[in-house]
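Undergrad: the following comprises the amino acid sequence and a computationally predicted model.
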Amino acid sequence: MYPRRITNNDNIINSKDLLARIHWLEEQLNYRCSDEYSEELKTLRAFVENIEAVASVFTYERGSDLIRDSYLQEYIKAMEGSDATDASGLALSPVDFNGVVYWLRDAS
C-alpha cells in the first residue's frame, strides 16, 4: 500500500505522512518516468522547504500537524473540546503550500 496523495485541499497534513509520500514518489520515479509523479514531487519538495524555514528540530521526528487556514477554527474548537490539550497554548507558524496557507503546529 502506498501513502495517500497529499494536496493543498487537505484540511490536515501530518509531517510524517508528507515525508512518507515524498519517499514513495522518489522510489516510484526510480523505476519509471511519470510527469504526474514528477510534478507532485516538485510541489511537495517546495512545501517541505517552506516548512523547514519555520520548523523546529522535532517537526518530522515526532510528526507535526499542518492545518489548512480555512480549517483552523474547526481544528481549534476540536482541540478545546479535548481535555488533554489546551488550545490557547498552540504554537502555530504559517507555511505556504502552493498558494494556500497552512499552519504548522509545533510538536514540542
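TA: Great, that's in hand.
Undergrad: contacts, neighbours, all on C-alpha from now
TA: Noted.
Undergrad: got the contact list for the helix or strand Glu36 falls within?
TA: Using DSSP states H and E, the element containing Glu36 is helix 35-54. By CA atoms under 8 Å, 6 or more residues apart in numbering, the residues outside helix 35-54 that reach it are 18, 22, 25-26, 29, 93-98, 104.
Undergrad: one more to weigh against that first structure:
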Amino acid sequence: MVKERAEKKLEGMLRASGLHKKASYSPGEVQAILGCSESTYWRLLARCERDPGTDQLRYPDCLDSYMLQRTRRVRFDELVEYLIRNNTYERNHGIDPNQLDLFGT
C-alpha cells in the first residue's frame, strides 16, 4: 500500500468516525478511527519498540505515540504508517526482519 492510498484510506476512516484531519489524536479519537477497544489501543502502544540497530519499529502491529501533558497522542503520519505496515499481503508474504537469514541473501 503506497502512502497516498493509505492517506486516502485514513481520511475515509476519519469521515466515518466524524473526525477531521489534524496533526495528532487523543486515545479516544484513535480508538474511534481504528474501531478498536481501549485495551487493544493500549496494547498497540505498549508493543511499540524500536530496533537499536536500524531505529525501525520491531513489530508492525504497534503504534508510536508521544506524551502531551498527561495524555498519549498519536500523530496523523503514524496512523498512515500503521496502515502501510499492516497491509495484509505484505505481512503474510514480506520478509520478517526478526527471522534469521539462513541462506545469506
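TA: Cool, the structure landed. Bear in mind that the values here come from a model prediction, so they are computed numbers and not experimental data.
Undergrad: TM value for the aligned chains?
TA: The pair, once superposed, lands on a TM-score of 0.27 when counted by TM-score structural alignment, normalised by the length of the second structure; 56 aligned residues with a CA RMSD of 4.6 Å.
Undergrad: Arg72 of the second structure belongs to a strand?
TA: Yes. Arg72 of the second structure: assigned to a strand according to DSSP: H, G, I helix; E, B strand; the rest coil.
Undergrad: please name the nearest non-neighbouring residue to it.
TA: Leaving aside its sequence neighbours, Arg72 of the second structure sits nearest to Tyr66 (CA to CA, 6 or more residues apart in numbering; 5.5 Å).
Undergrad: how about Val30 of the second structure, what does it touch?
TA: Applying CA under 8 Å, 6+ apart to Val30 of the second structure gives the contacts 41, 74.
Undergrad: could you look up the SS state of it?
TA: Of the three states, Val30 of the second structure takes helix according to three-state DSSP.
Undergrad: look up how far Leu10 of the second structure lies from it.
TA: From Val30 of the second structure across to Leu10 of the second structure, the span is 11 Å (CA to CA, to the nearest Å).
Undergrad: what comes up buried for stretch 43-53 of the first structure?
TA: Of all the residues in stretch 43-53 of the first structure, those buried under the rule 16 or more other CA atoms under 10 Å are 43-44, 47-48, 51.
Undergrad: okay, now Tyr89 of the second structure: neighbour count?
TA: 9 (other CA atoms under 10 Å).
Undergrad: likewise for Leu45 of the second structure?
TA: Leu45 of the second structure has 17 neighbouring residues, counting by other CA under 10 Å.
Undergrad: look up how far Gly28 of the second structure lies from it.
TA: Here Leu45 of the second structure is placed at a distance of 13 Å from Gly28 of the second structure (CA to CA).
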